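> this one's sequence-less:
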């Protein structure tokens, strides 16, 4: 599960929970398009596909929704508060539409897929509702609205990967970019809406992924993040003619190697891994290539086997711990982050303590943590009572957060006194006198600006002090 909209975190993620605004681009004589994106990295990536489709039809983009002819909000449905933020934002668009009655307002993504045409009834302001697999149809849907109709397309696909569309890089630092390698999810975690909002899992053509990585590197990008709901289950076999011999299947370990070989100067990250699928082959591939970052996001959700079974995570406590042991053995310096849910249905106090003990065992670098929030339509909502009182959920969440804060500090303190290769991503949010970037383990590093270097350069930084989320240092030769 890719997730950026958690309410509680101990890792500074620059795009976490923020709207994505487009920078002006495209044809100057076109209608103006504005997109905001909420939620996971996949939504941000999808917005870049939407922009590419509409720019090809003559649209130009704007960063001011008040001057836009078409306003889209790309939505997250993973938690109730994520949906409430979308509804609140739509109300803010209402004033702009009252001054420009011709403005088209559309909802894209997971929330659109979950609510479908019902959204048009609930939000009278909305003209278009489009699911994640229907973005190619946007020009036709906009035409329907121009003709005075509301428009909906939420059909899910077993084939669509948008592999032939070159995303328009939006609001970018020109250094880091996302590459979507697959869509959908076949894991039916009982708490999760993703299989219902993004459809079945399908992997993108490996050649198109490598081609996109090469194009990004040639355009000056130094880092790509390979995206999938479960990247470890990536599997692609090229179609063959009847007269040809079968072609080998490319798994995620093979794909990682192919992308890493684009250039040793192109840094590779990926998200998200699933504990049931991450293999030693992937770990050995990571260890073999210096430009594959030594960092894995490995959601645990709970440290108790019974709760994991109720969640339908398809692994138990011992399996997860064995995978952590394999990571530590094969990639000793690897950073590990996670997701934790507190107060899942019927969770006892002893089971909650097993989550805390799992955290003590791994000592995660950082984590995304939240109290269980029942989502309509999920297996958990249909099968189990949401029976843990909110005050207990919140108390357990506080215990998880406090423990993770200590572990995050423990991990960052280990970086002090060591030299790290850091890709300069931009200026620090707090001071234009400091650069910022991340080390191999995905920890944010802040260091004074040096006139010899610029955004996009690799530098060696020695850690001198830290907080629980940030390493503070200086460039060394």
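On my side now, so go ahead. Since the model is a prediction, treat every value here as computed from it, not as a measurement.

> alpha carbons only for contacts and neighbour counts from here, please
OK.

> which SSE is residue 211 in?
Using DSSP states H and E, residue 211 sits in helix 206-218.

> residue 118 - how many residues pack around it?
11 (other C-alpha atoms under 10 Å).

> quick check: it vs residue 265, distance?
Using C-alpha to C-alpha, to the nearest Å, we find residue 118 at a distance of 48 Å from residue 265.

> thought residue 145 was touching residue 151?
Yes. Using C-alpha atoms under 8 Å as the test, residue 145 is close enough to residue 151 to be in contact (6.4 Å).

> assumed residue 121 was part of a strand.
No. Using DSSP: H, G, I helix; E, B strand; the rest coil, the assignment for residue 121 is helix, not a strand.

> hang on, the earlier thing: who has more neighbours, residue 145 and residue 151?
Between residue 145 and residue 151, counting by other C-alpha under 10 Å, residue 151 is the more crowded of the two (20 against 17).

> put this next to the first one:
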């Protein structure tokens, strides 16, 4: 491979944590190895696939993609193919056995070693694999993009200790481990220097964050939120994904005290049936979840909630499904990530008898999504003819002075301004609702 012509194509599947990891890969390769990132796989000589194992048929999806890339490698044998992410952690050497044209397998905790693995592969021409779990090593030299970024994600912890019966994450991301406070703040200050106004805190179970420094000083998630809120140039704080089991009174209190914390929360419940929650090993009840939401609404009356739902979990009856529909209506969720249950190999739930046929699962999912869509539209309709605080993230048409931004509740707004409002939070009058965005008026 020509060392002066190293073009990398990165394909990312899955959650925002994977997006964050792919951004980290991009920054490491560009800074340390002087690679060029390309948006075309046909133009690249290094192909990187960052995988996700949450959704159905993750393995089939992986090998279909690798099959397409095999054709590219046949035309150019010097192409290097690397597979990372949760499926890489889960399958390891099995990927190399089934797809012998793959050159590198790296894990969720070893992505920072990718430049070294690529160099060794170029020198030795042998497949490389590293899916170990070195604790937080990948965060020691986090690199920040050189371009301005106004809304920035930052991973504050990795892994999960909950071991829900359906979930593969503890096996692919490892046990919960929190980044040191100083390490997190260093990254945030660098992001602020590059224009960040909004910080999105990421973790598989983000509100379980808990760190102890070398002097024995402890920091909980609620304390971390307060510290970040004290940073002058940070104007907005979001976090995901939370577990109701760790959503304590201290976190709720932050909604009283910290206006920088947005009035929008993603809090997965998965089911409205206590029976199903128990089978899922979710360790909380519907009543407990409702109590949290009730307290949040008291603390922040205008808060909007989104959630996750798994439909057709083994043992789910029509009555159980109706309980889920009831809580969707009762709590008036703004939006949701909902999908049909599919067993993940190696999880306890994969051993349960799946007693629901796929047709019934699809019917239930359709009913649920229709209700959620209805509620989303109702929430959006309330925004019409109101002023909304919008963080302007980019200019989408310089000639027409059009900008794109996000509201606190994650709606996209397009507006016109003859001033440079990039990176600013401006008060916008919402005058139209389009299918996928709002339009607004900004006079100043």
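Structure received. No experiment lies behind these values; they were computed from the predicted model shown.

> would you give the TM-score for this superposition?
Here the TM-score for the pair of chains, by TM-score structural alignment, normalised by the length of structure 2, is 0.92; 439 aligned residues with a C-alpha RMSD of 2.3 Å.

> which stretches of the stretch 201-350 of structure 1 form helices?
Under the criterion DSSP state H, counting those that start in this stretch, helices of the stretch 201-350 of structure 1 are mapped to 206-218, 252-260, 280-288, 305-310, 317-330, 349-362.

> what are the buried residues along the shortest one?
Of the residues in helix 305-310 of structure 1, those scored as buried under the neighbour-count criterion (16 or more other C-alpha atoms under 10 Å) are 305, 307, 308, 310.

> so which bit of structure 2 is that helix matched to?
Alignment note (TM-score structural alignment): helix 305-310 of structure 1 is matched to residues 274-279 of structure 2.

> do the third one as well
Aligned using TM-score structural alignment, helix 280-288 of structure 1 spans residues 249-257 in structure 2.

> if we can go back for a sec, give the residues shared as contacts by residue 145 and residue 151 of structure 1.
Residues touching both residue 145 of structure 1 and residue 151 (C-alpha atoms under 8 Å, 6 or more residues apart in numbering) are 127, 128.

> before we move on, back to that, nearest to residue 406 of structure 1, out of the helices of the stretch 201-350 of structure 1?
Using C-alpha to C-alpha as the measure, helix 349-362 is the one of these that comes nearest residue 406 of structure 1, at 10.2 Å.

> what range does the closest one cover in structure 2?
Per TM-score structural alignment, the counterpart of helix 349-362 of structure 1 in structure 2 is residues 318-331.

> list the contacts of the matching stretch.
Applying C-alpha under 8 Å, 6+ apart, the contact partners of stretch 318-331 of structure 2 are 271, 272, 273, 275, 276, 290, 293, 311, 364, 368, 371, 372.

> now it on structure 1. Mean distance?
Mean deviation of stretch 318-331 of structure 2 relative to structure 1 after superposition (mean C-alpha distance after the TM-score superposition for structure 1): 0.4 Å.

> now that stretch: buried residues?
Here stretch 318-331 of structure 2 shows 320, 321, 322, 323, 324, 325, 327, 328 as buried, counting by 16+ other C-alpha under 10 Å.

> do the same with stretch 394-408 of structure 2
395, 403, 404, 405, 406, 407, 408.

> got the contact list for it?
Around stretch 394-408 of structure 2, the neighbours that count as contacts under C-alpha under 8 Å, 6+ apart are 262-264, 388-393, 412-418, 422-423.

> and if we set it to 6 Å?
Here stretch 394-408 of structure 2 makes contact (C-alpha atoms under 6 Å, 6 or more residues apart in numbering) with 262, 389-393, 412-418.

> tell me the one among the residues you listed nearest to residue 378 of structure 2.
Of all the contacts of stretch 394-408 of structure 2, residue 378 of structure 2 sits closest to residue 412, with 16.0 Å by C-alpha to C-alpha.
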